[in-house]
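1. need a structure here:
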Amino acid sequence: MFTTEDTPLPGTQAALAELPPRAGLGLKTGHFLEVLDTQPDIGFFEVHAENYMVAGGPFHHFLGLIRQQYPLSLHGVGLSIGAEGPLDQQHLKRLAELIRRYQPQSFSEHLAWSSHGPVFLNDLLPLAYDTPTLKRVCAHVDQVQNALKRPMLLENPATYLAFQRSTIDEPEFIAEVIRRSGCGLLLDINNVYVACINHQRDPQAYLDALPLHAVGEIHLAGFAEDCDSLGDRLLIDDHGAPIDQAVWQLYQQVLERIGPVATLIERDNNVPAFNVLLAETQRADALLRQVGGQP
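-> Sure, this is the predicted structure:
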């Protein structure tokens, strides 16, 4: 298991510093030039690691320039932490090289799986929460942290179905992974709301059961709404809409409990003009200042 006493990779001491307790934004390629030209007052930027797993090119050129001005978070979507098979060692190697290159303040991945043998599925799929899965996920998290020589954050999932064979409640499962592995929690509040509505659970009770002391970053995003075959509400975590008021309310409640923490505004579909996203970061920043006792 990774511990902070392990020998870090060269230059990673500074990278282990936390993200600032401010609002950040997912960095989109269409906003590269605007960010560099205007240098907006944003706490940090986050990128998907898999978009930068090449040696060079324009993405690296612009990210390198922006990294000189802002803290950076790397967010993985392809490690397949929950898969039954072993982790992809080449993927892990590319990830370690990317972290050495940019020295991000944070790295996070999903509590999900997206691969089976040689087949990669373009989705983040749910797990059956039982003892064998718990042991496997903990082993994979340990492997990642040992390879990267740093702690990671694990993100709670947005789900649309649950396995009948599950014997552990999801928040309890997450808490136990964190306890055994020493990783932190990326608390995606939109995922909490989406999953709880879909499974007819109380979002507040779900949050109460999570190890909120381990939160190292928060994600906020929007969702799409539909109905299932029974006519019940079905929420889709599509990151394609403004943050819902119910999610804002849960976010404020969490901040009032744990204090200011780095908060990312996610928008991956129907991406609006940069100033629209900037307004959402400003709303989150206002709440962060409020709970921190700042004007």
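
2. from here on, contacts and neighbour counts on C-alpha atoms
-> Will do.

3. And the helices in the chain, which stretches?
-> 12-15, 32-38, 58-67, 89-102, 131-148, 170-181, 189-198, 203-209, 245-258, 274-291 (DSSP state H).

4. ok, the nearest residue to residue 210 once chain neighbours are set aside - contacts?
-> Setting aside the residues directly before and after it, residue 210 is nearest to residue 171 in space (CA to CA, 6 or more residues apart in numbering), at 5.1 Å. Listed by CA atoms under 8 Å, 6 or more residues apart in numbering, the contact set of residue 171 reads 206-207, 209-210.

5. Just name the closest of those to residue 249, please.
-> residue 207 (12.7 Å; CA to CA).

6. check contacts around the residue nearest to residue 26 when sequence neighbours are not counted.
-> Spatially, and ignoring its direct neighbours in sequence, residue 26 is nearest to residue 46 (4.7 Å; CA to CA, 6+ apart). Counting by CA under 8 Å, 6+ apart, residue 46 touches 24-27, 72-75, 264.

7. For those, which single residue is the most surrounded?
-> If you count neighbours using other CA atoms under 10 Å, the busiest of those is residue 24, which has 32 neighbours.

8. Relative to residue 28, how far out is the residue nearest to residue 26?
-> Between residue 46 and residue 28 the computed distance is 9 Å (CA to CA, to the nearest Å).

9. just residue 229 next, same as before
-> Taking CA to CA, one finds residue 229 at 35 Å from residue 28.

10. Settle it for me: which of these two has more neighbours?
-> residue 28 (17 against 7).

11. Can you give me the neighbour number for the closest residue to that one other than its chain neighbours?
-> Counting by CA to CA, 6+ apart, residue 28 lies nearest to residue 47, which is 7.9 Å off, once chain neighbours are set aside. Residue 47 has 18 neighbours, counted by other CA under 10 Å.

12. show me what contacts residue 47?
-> Here residue 47 is in contact with 26-28, 72-75 (criterion: CA under 8 Å, 6+ apart).

13. Relative to residue 237, which of these is nearest.
-> residue 26 (15.7 Å).

14. correct me, but that closest one touches residue 263?
-> No. Look at residue 26 against residue 263 with CA atoms under 8 Å: they stay out of range, at 10.5 Å.

15. Can you give the distance from stretch 273-285 to the centre of its chain?
-> 19 Å (CA atoms, centre = their mean, to the nearest Å).

16. which residues touch that stretch?
-> Under CA under 8 Å, 6+ apart, the answer for stretch 273-285 is 22-25, 31, 34, 42, 263-265.

17. Alongside the first, I'd like the structure of this one:
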Amino acid sequence: MGAPIELEATRTPGHPWPSVSAAQQLAGVSFKHVHLHDILADALVEGFFEVHAENYMGMGGPPHRMLTAIRQDYPLSLHGVCMSIGGPDELDTGHLAHFRDLVRRYEPSLVSEHLAWSSHGGTFFNDLLPLPYNQDTLARVCSHIDQVQDAIERPLLLENPATYVAFASSTMSEIDFIKMMVQRTGCGVLLDINNVFVSAANHGFSASAYLAEFPLEQVGEIHLAGHSAQVDDEGDALLIDGHDRAVADVVWDLYDSVIARGGSKPTLIEWDSDLPDWPILRDQAFRARQIMAAHRASQPRAHHVA
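-> Next up, the predicted model:
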């Protein structure tokens, strides 16, 4: 197993950032431009912000001015959604160059992408599509991760997917695939607990059992989000990872169990559509911070003998 990923705390001159140990306890939210005024007036205490890399691949303009304002005072997490790490094609070198340049420009504390594919034959799709978990896919994914990490010169965190279908050609479990991916590349993992719950409900396995096997020592960031319930064409229940509502209580319970076992991790609330007012989003981050603080307070302290 590769070495655990450590959060790199960087800073803008004149604006000190938290130490690595403190940064592990941060709770953040997705940065949305509509919230900028409220954020500047009502700070996100012990927080950080995450942005989708593809929204900032232009050279300048209002998006970069707003992100620069946030970057002055907060750690940043850069989250890619279109690299197509698991796709059958070679990585788009132009896209990778833009991604690399963003990392150099903003020096984010965390950099992540998805364990999924999203393009084929030069066409980009509007979803993150699942992978067959087998040796051929593993080799391709690891090659792509190596290429990205060589470009950005730092470890990349890979996010476990929310899935709605499974492949008959899979020969290993998702967790075994992730463990081997980490071992071969030295990458880290972005654990999306809502994705775990959605996939578990859709495929009929236990989210708690999945998380009990998950390599938490390799997790560099946690995502929490809301989901919706629908029905498929056969009338069966189907959960959708929608990022359009508050985190469900069952997902909070799973998060609590993960923090109890693995300790504090930088935790992000994803809310990408039907955006709430800033205080609602801020309070979701505060709830995550409260859970981390409660488990830190319950840990026995070491006694030193003089």
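
18. overall similarity of the pair, as a TM-score.
-> A TM-score of 0.93 describes the superposed chains when it is computed by TM-score structural alignment, normalised by the length of structure 1; 286 aligned residues with a CA RMSD of 1.9 Å.

19. how about the helices of structure 1, which one is nearest residue 124 of structure 1?
-> Nearest to residue 124 of structure 1 among these is helix 189-198; the distance by CA to CA comes to 12.2 Å.

20. relative to helix 245-258, how tilted is that closest one?
-> 120 degrees (axes from the mean of the first three to the mean of the last three CA atoms, to 10 degrees).

21. Compare helix 189-198 of structure 1 with structure 2 and give me the mean distance after superposition.
-> By mean CA distance after the TM-score superposition for structure 1, the fitted helix 189-198 of structure 1 averages 0.2 Å away from its aligned residues in structure 2.

22. Give the aligned range of that helix in structure 2.
-> Aligned by TM-score structural alignment, helix 189-198 of structure 1 falls on residues 193-202 of structure 2.

23. repeat for stretch 216-230 of structure 1
-> Stretch 216-230 of structure 1 maps onto residues 220-234 of structure 2, going by TM-score structural alignment.

24. Give me the contacts around the matching stretch.
-> 5-7, 110, 157, 188-194, 198, 237-248, 251, 265-271.

25. in stretch 67-85 of structure 2, what's buried?
-> 67, 70-85 (16 or more other CA atoms under 10 Å).

26. Could you do stretch 269-277 of structure 1 as well?
-> In stretch 269-277 of structure 1, counting by 16+ other CA under 10 Å, buried: 271, 277.

27. quick one: terminal-to-terminal distance for it?
-> Start-to-end, stretch 269-277 of structure 1 (CA to CA) is 12 Å.

28. got it, and stretch 236-256 of structure 2?
-> Start-to-end, stretch 236-256 of structure 2 (CA to CA) is 29 Å.

29. same check, this time on stretch 181-194 of structure 1
-> Per CA to CA, stretch 181-194 of structure 1 runs 26 Å from first to last residue.

30. cool, and stretch 101-110 of structure 1?
-> One end of stretch 101-110 of structure 1 sits 22 Å from the other (CA to CA).

31. same check, this time on stretch 68-80 of structure 1
-> Using CA to CA, the two ends of stretch 68-80 of structure 1 sit 30 Å apart.

32. thinking again about what came up before, among the buried residues of stretch 67-85 of structure 2, which lie within strands?
-> Secondary structure from DSSP state E places 76-79 of those in strands.

33. Include distance to residue 106 of structure 2 when you put the residues you listed into CSV, please.
-> What follows is those, written out as CSV (distance: CA to CA, whole Å):
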residue, distance to residue 106 of structure 2
76, 8
77, 10
78, 9
79, 13
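
34. neighbours around residue 120 of structure 1, how many?
-> By other CA under 10 Å, 12 other residues sit near residue 120 of structure 1.

35. Residue 111 of structure 2 pairs with which position in structure 1?
-> Match for residue 111 of structure 2 (TM-score structural alignment): residue 107.

36. which residues sit in contact with that match?
-> With CA under 8 Å, 6+ apart, residue 107 of structure 1 has these contacts: 73-76, 151-153.

37. What of residue 187 of structure 2?
-> Residue 187 of structure 2 sits in contact with 2, 5, 145, 155-158, 181, where contact means CA under 8 Å, 6+ apart.

38. out of those, who's nearest residue 139 of structure 2?
-> Using CA to CA, the contacts of residue 187 of structure 2 come closest to residue 139 of structure 2 at residue 181, 8.6 Å.

39. What count of nearby residues applies to the alignment partner in structure 2 of residue 174 of structure 1?
-> Using TM-score structural alignment as the criterion, residue 174 of structure 1 maps onto residue 178 of structure 2. Using other CA under 10 Å, residue 178 of structure 2 has 22 neighbouring residues.

40. try the one 3 residues further on
-> Close neighbours of residue 181 of structure 2, defined as other CA under 10 Å, add up to 23.

41. In this structure it contacts residue 142, no?
-> Yes. At 6.2 Å, residue 181 of structure 2 counts as touching residue 142 under the criterion of CA under 8 Å.

42. Pull out the buried residues from stretch 105-124 of structure 1.
-> For stretch 105-124 of structure 1, using 16+ other CA under 10 Å, the buried residues are 105-115, 124.

43. And whatever residue of structure 1 lines up with residue 146 of structure 2, how close does it get to residue 171 of structure 1?
-> Residue 146 of structure 2 maps onto residue 142 in structure 1 when the alignment is built from TM-score structural alignment. Look at residue 142 of structure 1 and residue 171 of structure 1: by CA to CA, they are 19 Å apart.

44. Farthest from the middle of structure 1: give me that residue.
-> residue 230 (31.2 Å; CA atoms, centre = their mean).

45. so what's residue 46 of structure 2 up against?
-> Per CA under 8 Å, 6+ apart, neighbours of residue 46 of structure 2: 25-27.

46. Can I get those in TSV including neighbour count?
-> Shown next, in TSV, are those (neighbours: other CA atoms under 10 Å):
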residue	neighbour count
25	22
26	24
27	30
